[in-house]
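**Student:** generate coordinates for the sequence data below:
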Amino acid sequence: MTEEDYQKEQEYIRRQSEYIMIDWEKMFEQQDVCFRVYGKPPSLQNNQEKKLKFTKIVQSYTKQCPYIITNTCWIHIDYYCSELRRFKNPNMYDMDNIIKPILDALVGRDGLVVDDVLFDRVEVNWIDKNGLDEVEIRIEYPELHYQRKEDLSFFKNGLWCFPRIKMSNDIYENLVKRYFSIWNRINEDNCDELMYLLPKQVFIAYNKIQNKNFDFIDIDVPSEEDTLKNERWL
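**Tutor:** Below you'll find the predicted structure:
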């Protein structure tokens, strides 16, 4: 390692340490979550080792956050890097390939969002600067839904999951069963009729989060026939 590379690495470590203590409580209270990661994100085409290394860096911040987002949100990414370096290395700075590893690093219990399907809007900007690459990540929404990580688990029925809070009771569980019953029979033909009965974008595919360190509780859901009978009596 040259002296120049050593100095760059030390600067990288020093600047990262400044952001280790993030006031997550205040940012979630203000519905505006923002932090920076120093260094270049991997491309989607990079090997798995580089992707895991970047995920580890991002989650060295986010795993300290006591909250996780459980519903729709927007993400804004500002990528600070040398314009000349980006133009000279187009394959290394391909926007399409860089976005996915960033989103992947933010999901799961050690991240900030349950799953990337909850990102309803993704905005990315290139910002010219000298020195090390930096990525500023901002997550927001007019009404950001989140829970404490320690309180969150999921009800599971078939291929789908629904958030379960620590204080869940029989009334809440029966409501969730009704949601599942509606979700299981919803399709393009009856979407307009039934979609308004559901909370917005809360169902998550089990195979997307089964390895993200969440706990799951299987529940039985009434059949479509039984649900329709009950609805006629409402």
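**Student:** use CA for all of it now, contacts and neighbours both
**Tutor:** Fine.
**Student:** go through the helix or strand containing Leu52 and flag the buried ones.
**Tutor:** Secondary structure from DSSP states H and E places Leu52 in helix 48-62. For helix 48-62, a neighbour-count test (16 or more other CA atoms under 10 Å) marks Lys51, Phe54, Thr55, Ile57, Val58, Gln59, Tyr61, Thr62 as buried.
**Student:** chain center to that helix, what's the gap?
**Tutor:** Counting by CA atoms, centre = their mean, to the nearest Å, helix 48-62 is centred 14 Å from the centre of its parent chain.
**Student:** the structure of the following sequence is requested for comparison with the preceding one:
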Amino acid sequence: MSEITLDYGLGWLEDLREDGEIYLDIDISPVTLQSKNTQRKEELKKAVRSALSRLDYVLTGDVSFHLTWQLHEQKRLETSNSSDLDNILKPLIDSCCGIDCVLVDDNQLDDVHVQWVNYYDYDNDKVIITLNFNPSETIQKAKLVFVEIDKDLYLPITKYESVAERREAFDLLQTQYSARKTEIEKDGYLRATRRKNKMQRVFHKGRLCEYEMLNKNEYFE
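**Tutor:** Next up, the predicted model:
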């Protein structure tokens, strides 16, 4: 476990990788997807990305995203100033995605929960983001690439210094993927097949524009 203080006193992050959790407490009120206040959007995005960039790993599996908005009950119930819960989700989710953050793409989210709770400070509300994941479905950011395993489908993998290590890592992924395809041909395309085979999820190339994508031969070079 480690705690990271955000820049400019904007909150803190708790890294619980071994327990499959990242906890981010941000002293900034959320903004909506429709908001025209680009400065506020960038401020929030920068705060989240700055915190997540300090983690040395990326989440490569399915992730649960839990958002708690803390704001004063009177402001929430007795004014029209507070945003709808669904409208504040997208900017915060997007802030967690990308090469410097922890989500490869937002389609990794298989569970999203958002709520508001009463907060003592009327003038200053805040947000708490909790990401839950399988600790075994992570990979170091250093030397991360995506290698093609099938047409337009890629898997995250470390580009080791040793070619022998690269071959060993790729062969393991290829074996798992082949087993998955066999199960699909046998039982049909069910979500359970990937989890049953403990298979690393694939990513379509259209979701990987920020990342280095290689075919098998390029990976072995």
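**Student:** superposed, what's their TM-score?
**Tutor:** Remark: TM-score between the superposed chains equals 0.75 [TM-score structural alignment, normalised by the length of the second structure]; 201 aligned residues with a CA RMSD of 3.3 Å.
**Student:** still on that earlier bit, what's the matching range in the second structure for the next helix or strand after the helix holding Leu52 of the first structure?
**Tutor:** Using DSSP H and E, the next helix or strand after helix 48-62 of the first structure towards the C-terminus is strand 67-69. Mapping strand 67-69 of the first structure onto the second structure (TM-score structural alignment) gives residues 57-59.
**Student:** in the second structure, which residue sits furthest out from the middle?
**Tutor:** Residue farthest from the centre of the second structure, counting by CA atoms, centre = their mean, is Glu78 at 34.6 Å.
**Student:** so how far is Trp69 of the second structure from it?
**Tutor:** Noted for Glu78 of the second structure: a distance of 17 Å to Trp69 of the second structure, by CA to CA, to the nearest Å.
**Student:** what of Trp116 of the second structure?
**Tutor:** When Trp116 of the second structure is compared with Trp69 of the second structure (using CA to CA), they lie 4 Å apart.
**Student:** so if I had to pick from these two, which one is more boxed in?
**Tutor:** In this view Trp116 of the second structure and Trp69 are compared by other CA atoms under 10 Å, and Trp69 has more residues nearby, 21 against 15.
**Student:** surely the more buried one meets His113?
**Tutor:** No - using CA atoms under 8 Å, Trp69 of the second structure makes no contact with His113, being 11.2 Å away.
**Student:** which residues of the second structure fall in helices?
**Tutor:** 38-52, 73-78, 85-95, 163-187, 191-196, 216-220 (DSSP state H).
**Student:** against which helices or strands is the last one packed?
**Tutor:** Based on contacts counted as 3 or more CA pairs under 8 Å, 6 or more residues apart in numbering; DSSP states H and E, the elements that helix 216-220 of the second structure packs against are strand 144-150, helix 163-187.
**Student:** got CSV for the ones you listed, with mean neighbour count and distance to Gln74 of the second structure too?
**Tutor:** As requested, these are arranged in CSV below (neighbours: other CA atoms under 10 Å; distance: least, CA to CA, whole Å):
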stretch, mean neighbour count, distance to Gln74 of the second structure
strand 144-150, 19, 47
helix 163-187, 15, 53
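**Student:** now those in CSV, with distance to Ser35 of the second structure?
**Tutor:** Listed next are those as CSV, based on distance: least, CA to CA, whole Å:
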stretch, distance to Ser35 of the second structure
strand 144-150, 34
helix 163-187, 42
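**Student:** nearest to Leu109 of the second structure, of these?
**Tutor:** Checking these against Leu109 of the second structure by CA to CA gives strand 144-150 as the closest, at 19.3 Å.
**Student:** report the angle between the axes of that closest one and helix 163-187?
**Tutor:** If you take axes from the mean of the first three to the mean of the last three CA atoms, to 10 degrees, strand 144-150 of the second structure sits at 40 degrees to helix 163-187.
**Student:** quick one: Asp15 of the second structure and Glu21 touch, right?
**Tutor:** Yes - under the criterion of CA under 8 Å, Asp15 of the second structure makes contact with Glu21 at 6.8 Å.
**Student:** before we move on, back to that, which one of the helices and strands packed on helix 216-220 of the second structure lies closest to Asp106 of the second structure?
**Tutor:** strand 144-150 (16.7 Å).
**Student:** tell me who's in contact with the most centrally placed residue in the first structure.
**Tutor:** Using CA atoms, centre = their mean, the residue of the first structure that lies closest to the mean C-alpha position is Val113, 2.7 Å off. The contact partners of Val113 of the first structure, taken as CA atoms under 8 Å, 6 or more residues apart in numbering, are Ile68, Ile69, Thr70, Leu106, Val107.
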